[in-house]
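*Asks:* just coords:
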């Protein structure tokens, strides 16, 4: 999901490869690094990165994804989902996470932590089609991860 967001920002959005990480960091920090990344992309420097905000954005994004993933994993286990049904359900979960994030979580987090418009309006700033596809990819990846057999498991007959 994050890699797709970064490639989208670098290519067809022309906002800079690391801009999505800076954007997420705006949850708790000033949006200066996001704006600098975007401005530099417009002048041809698509790989501007402020290491601190980018790392913070990556950590925030991974922890939120892990939290949503854990909630889904518990529900999937209780529902005894396996195989293709698990992958399909997780992909739908990605759509649920898109809706929750777009219209509930991000506006709430922006209000609580002072992230302002960059956070509350993240879906519209990124573009709804891109933001939606990011979340579908998240769900698909989650489903494939949960459906894969553990590497350490061996068949014992």
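*Replies:* Okay, I see it. Remember, it's a predicted structure, so these values are computed and weren't measured experimentally.
*Asks:* alpha carbons only for contacts and neighbour counts from here, please
*Replies:* OK.
*Asks:* count of residues packed around residue 60?
*Replies:* Residue 60 has 17 neighbouring residues, counting by other CA atoms under 10 Å.
*Asks:* what helix or strand is it on?
*Replies:* helix 51-78 (DSSP states H and E).
*Asks:* put this next to the previous one:
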């Protein structure tokens, strides 16, 4: 998901390769790195790397992703999902995560942590098609990671 988001940001979005990390980080720290990355991209430099905000963004995103992953793994285990059904369920779950994030959790996070419009309106800023694709990709990859575990459970 992160690789897709960063590639999209550096290519057709034109906002800078590391901007997604800084965007996520702006939920808990200043959005200065995000703005600097976007402004540099407009000037032709797609690769502005600022260590602190990049680490914060990566950690926040991985923690949120891990939480969503744990929820999906529990659902998949209880429902005994495996094979193609697990993969399709992962894609659907990714879309559910998109919807929950875009319309509930990001606005709530912006209100609680003070991230403002960049967090509240993240889906709009990123673009709904890209934001949806990122989350469906997350769900599919999550399901693919769980496939071997599901197959082992089925053979017991």
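*Replies:* Yep, that arrived. Quick caveat: nothing in here was measured; it's all calculated off a predicted structure.
*Asks:* TM between them?
*Replies:* Superposed pair, TM-score by TM-score structural alignment, normalised by the length of structure 2: 0.95. Supporting alignment: 152 aligned residues with a CA RMSD of 1.4 Å.
*Asks:* on that earlier part again, how big's the offset between the helix holding residue 60 of structure 1 and structure 2?
*Replies:* With mean CA distance after the TM-score superposition for structure 1, helix 51-78 of structure 1 departs from structure 2 by a mean of 0.5 Å once superposed.
*Asks:* distance between that helix and the chain's centre?
*Replies:* The chain centre lies 8 Å from the centre of helix 51-78 of structure 1; the measure is CA atoms, centre = their mean, to the nearest Å.
*Asks:* so where do the helices sit in structure 1?
*Replies:* Using DSSP state H, the helices of structure 1 run over 2-10, 19-25, 32-42, 51-78, 83-100, 106-113, 116-120, 122-126, 128-147.
*Asks:* okay, the ones you listed, which one's buried deepest?
*Replies:* Sort the helices of structure 1 by mean neighbour count, taking mean count of other CA atoms under 10 Å, and helix 19-25 sits at the top with a mean of 27.
*Asks:* please name every helix or strand in contact with that helix.
*Replies:* helix 2-10, helix 32-42, helix 51-78, helix 116-120 (3 or more CA pairs under 8 Å, 6 or more residues apart in numbering; DSSP states H and E).
*Asks:* tabulate those helices (TSV), appending distance to residue 146 of structure 1.
*Replies:* What follows is the helices and strands packed on helix 19-25 of structure 1, written out as TSV (distance: least, CA to CA, whole Å):
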stretch	distance to residue 146 of structure 1
helix 2-10	19
helix 32-42	33
helix 51-78	8
helix 116-120	29
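*Asks:* so which of the ones you listed gets nearest residue 148 of structure 1?
*Replies:* helix 51-78 (12.9 Å; CA to CA).
*Asks:* I figured residue 80 of structure 2 hits residue 149, correct?
*Replies:* No - the criterion here is CA atoms under 8 Å, and residue 80 of structure 2 misses it with residue 149 at 10.7 Å.
*Asks:* sorry, back to before: so which of the helices and strands packed on helix 19-25 of structure 1 comes closest to residue 100 of structure 1?
*Replies:* Taking these one by one with CA to CA, helix 51-78 is closest: 10.4 Å.
*Asks:* tell me what that closest one is packed against?
*Replies:* Right, helix 51-78 of structure 1 is packed against helix 19-25, helix 83-100 by 3+ CA pairs under 8 Å, 6+ apart.
*Asks:* reformat the ones you listed as CSV; add distance to residue 69 of structure 1.
*Replies:* Formatted as CSV, the helices and strands packed on helix 51-78 of structure 1 follow (distance: least, CA to CA, whole Å):
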stretch, distance to residue 69 of structure 1
helix 19-25, 18
helix 83-100, 9
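*Asks:* contacts only, for the closest residue to residue 89 of structure 1 other than its chain neighbours.
*Replies:* When the adjacent residues along the chain are set aside, residue 89 of structure 1 lies closest to residue 143, with 7.4 Å between them (CA to CA, 6 or more residues apart in numbering). Residue 143 of structure 1 sits next to 86-91 when contact means CA atoms under 8 Å, 6 or more residues apart in numbering.
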